[in-house]
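Asks: can you look at this prediction? I've put the sequence above it.
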Amino acid sequence: MTVSPTTTTVVCLKGNKRQMEHRLWEDWLQYAARLFDRHYGRWANDDPFGYNEAASVSLLAAAASFAGHVVQTEFSTQKKVAGHPVVGTRGTDRRYGRGDLLIRTEKRSWAFEFKQRFGKFTESYLRTDLERASKCADAIFEDEDGVPVAALIMNLSLIEDDEKIEKSCEVIEQFARNSDIDFCWRLDPPDKCAPTYFCFTIRAESTT
């Protein structure tokens, strides 16, 4: 299936360009931008990342598929039980659960756990969201599902005031610079629409 050229831009705000993730994930998000444009071109003023977390992850999954990767959403897996040491393939250290998004490439696989925020952005809220995503990612067995990644989606489309959008962008970008986030990209739509941010922490560890 042919994906039309993008007018939405993807800007990397943080990340080591020498890491594999930078190259593959930026390409992935470029496809997400193209899908954004297809959606926006048909339903003007409708942000496909402005619905909910599940809808956003489904769009990211489609983009990863266009990028040539093997993708699964809501995949069933075994997860670590908090407070129990890992003792093997059976026992009280494991429980059945689900992960949000699994992306497999020839060289590496990643298991993502997402949290999405709309509307109100403060450092405290963002830190809490990252901790929640990290707690989920920390439960993933890397040798079974791939490298665990805590991921945040921050969509500003519900904010109508331009000044509040600008302030929210400042808060998000400062948080990305000063936190444990490894990679951060901003998706800038056309027509001065509000941006969406994607932040990722590899092998995130929960502090709670």
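Replies: Nice, thanks for sending it over. Numbers count the residues shown, from 1 in each chain.
Asks: use CA for all of it now, contacts and neighbours both
Replies: OK.
Asks: which residues of this protein fall in helices?
Replies: 20-42, 53-66, 123-137, 142-145, 162-178 (DSSP state H).
Asks: distance to residue 107 for these - can I get that in a markdown table?
Replies: Below are these laid out as a markdown table (distance: least, C-alpha to C-alpha, whole Å):
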| stretch | distance to residue 107 |
| --- | --- |
| helix 20-42 | 9 |
| helix 53-66 | 15 |
| helix 123-137 | 20 |
| helix 142-145 | 13 |
| helix 162-178 | 27 |
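Asks: mind checking which of the ones you listed is nearest residue 108?
Replies: In terms of C-alpha to C-alpha, the element of the helices of the chain nearest to residue 108 is helix 20-42, at 9.1 Å.
Asks: give me the most central residue, this protein.
Replies: Centroid-nearest residue in the chain: residue 151, 4.0 Å away (criterion: C-alpha atoms, centre = their mean).
Asks: pretty sure that residue contacts residue 111?
Replies: No - taking contacts as C-alpha atoms under 8 Å, residue 151 lies outside contact range of residue 111: 10.0 Å.
Asks: anything in contact with each of the two?
Replies: Among the neighbours of residue 151, none is also in contact with residue 111 (C-alpha atoms under 8 Å, 6 or more residues apart in numbering).
Asks: nearest to residue 99, of the helices of the chain?
Replies: Closest among these, using C-alpha to C-alpha: helix 123-137, at 8.3 Å.
Asks: quick check: which helices or strands does that closest one pack against?
Replies: strand 109-118, strand 147-155, helix 162-178 (3 or more C-alpha pairs under 8 Å, 6 or more residues apart in numbering; DSSP states H and E).
Asks: so who does residue 141 touch?
Replies: Contacts of residue 141 by C-alpha under 8 Å, 6+ apart are 78, 79, 80, 148.
Asks: and here's the other structure:
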Amino acid sequence: MALGKVTMIVGDRRTLEAKHWSKWFGKISIIRQRFCDWSDDFDPFHFNETSSVAALANAATLAGFVSQTEYILDKRHSTRGRPWRRGRGDLWIADNESEFCWVFEAKQHFAATGIREDTFDKHLRLAMTDAEAIDREEADRRFGCLIVVPSAKANHEILSERMDHLAKSADFAFRLDGNSGPIWLAFSLVK
């Protein structure tokens, strides 16, 4: 797999996220390549959410950030009254230089060529709901993150056009191209 291109589909380029995340996501192709070289074209993004989040954490470390996956934190319970409970955060990233950090709750979807808008929105909303449950003191900003990977039978060219359109509904979205196919990262900010 050749190293891939990172395209920002939507997002304010003046923000800390746009500046820092472009650097971070630029390292994802290196992680994907290392896995493919090591184990017969295994791309962690084509496996499951846990391996995708681990690849994101590895890329963040390569980009000079501090990262943690599947760690214990306080979350609001979904029941009435919403008492705090212990839960797990999918991903925490910090930049020591700017002393700024983000926490992410991720969902992954293997998309067919004709992915529907409501399917995309539903999965991003689920990630956002999980991020909203995290204590606001956990990070400077909280995000729901949807990782979209082409399904085995998807037409990458048609899906790319469709996903680039759908991803515009997120606060930030990136397409990461590579020989094993594109992936999309869509983020919704907890306000």
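Replies: Happy to help now that I have it. Treat the numbers as computed from the prediction; the structure is a model and nothing was measured.
Asks: please state their TM-score.
Replies: After superposition, the two chains reach a TM-score of 0.88 (TM-score structural alignment, normalised by the length of the second structure), with 186 aligned residues with a C-alpha RMSD of 1.9 Å.
Asks: run the contacts of residue 141 of the first structure past the second structure and keep the common ones.
Replies: Using both residues aligned by TM-score structural alignment, their matches' C-alpha atoms under 8 Å as the contact test, the members of the contacts of residue 141 of the first structure still in contact in the second structure are 78, 79, 80.
Asks: I'd like those laid out as a markdown table, including distance to residue 156 of the first structure and neighbour count.
Replies: Shown next, in a markdown table, are these (distance: C-alpha to C-alpha, whole Å; neighbours: other C-alpha atoms under 10 Å):
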| residue | distance to residue 156 of the first structure | neighbour count |
| --- | --- | --- |
| 78 | 34 | 19 |
| 79 | 32 | 21 |
| 80 | 34 | 20 |
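Asks: can you tell me which of these are in strands?
Replies: 78, 79, 80 (DSSP state E).
Asks: what does the last one align to in the second structure?
Replies: When the second structure is aligned by TM-score structural alignment, the residue opposite residue 80 of the first structure is residue 76.
Asks: any idea how far the residue of the second structure most remote from its centre is from residue 173 of the second structure?
Replies: Centroid-distance maximum for the second structure: residue 81 at 29.8 Å, with C-alpha atoms, centre = their mean. Between residue 81 of the second structure and residue 173 of the second structure the computed distance is 33 Å (C-alpha to C-alpha, to the nearest Å).
Asks: hang on, residue 22 of the first structure packs against residue 15?
Replies: Yes - taking C-alpha under 8 Å as the definition, residue 22 of the first structure is a contact partner of residue 15 at 6.6 Å.
Asks: shared neighbours, the two?
Replies: With C-alpha under 8 Å, 6+ apart, residue 22 of the first structure and residue 15 have common neighbours residue 183.
Asks: distance of the counterpart of the residue nearest to the centre of the first structure in the second structure from residue 46 of the second structure?
Replies: Counting by TM-score structural alignment, residue 151 of the first structure lines up with residue 145 in the second structure. For residue 145 of the second structure, the distance to residue 46 of the second structure (C-alpha to C-alpha) stands at 16 Å.
Asks: and residue 85 of the second structure, by the same measure?
Replies: From residue 85 of the second structure to residue 46 of the second structure the distance is 32 Å (C-alpha to C-alpha).
Asks: just want to know which of these two has more residues nearby.
Replies: A direct count of neighbours by other C-alpha atoms under 10 Å for residue 85 of the second structure and residue 46 places residue 46 higher, at 19 against 12.
Asks: contacts only, for the aligned partner of that one in the first structure.
Replies: Superposed on the first structure with TM-score structural alignment, residue 46 of the second structure falls opposite residue 50. Residue 50 of the first structure sits next to 56, 118, 155, 156, 157, 158 when contact means C-alpha under 8 Å, 6+ apart.
Asks: just give me the match in the second structure for the second one.
Replies: Alignment of residue 118 of the first structure against the second structure is given by TM-score structural alignment, with residue 110 as its counterpart.
Asks: show me the contacts for that match.
Replies: Residue 110 of the second structure neighbours (C-alpha under 8 Å, 6+ apart): 148, 149, 150, 151.
Asks: count the neighbours of the last one for me.
Replies: The local packing count at residue 151 of the second structure equals 16, with neighbours defined by other C-alpha under 10 Å.
Asks: how much space between it and residue 70 of the second structure?
Replies: 25 Å.
Asks: turn the contacts of residue 141 of the first structure into TSV, columns for distance to residue 40 of the first structure.
Replies: What follows is these, written out as TSV (distance: C-alpha to C-alpha, whole Å):
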residue	distance to residue 40 of the first structure
78	38
79	37
80	40
148	31
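Asks: relative to residue 105 of the first structure, which of the residues you listed is nearest.
Replies: Closest to residue 105 of the first structure, out of all of those and judged by C-alpha to C-alpha, is residue 148, at 14.4 Å.
Asks: shouldn't that closest one be in contact with residue 110?
Replies: Yes - at 5.9 Å, residue 148 of the first structure and residue 110 qualify as touching, with contact defined as C-alpha under 8 Å.
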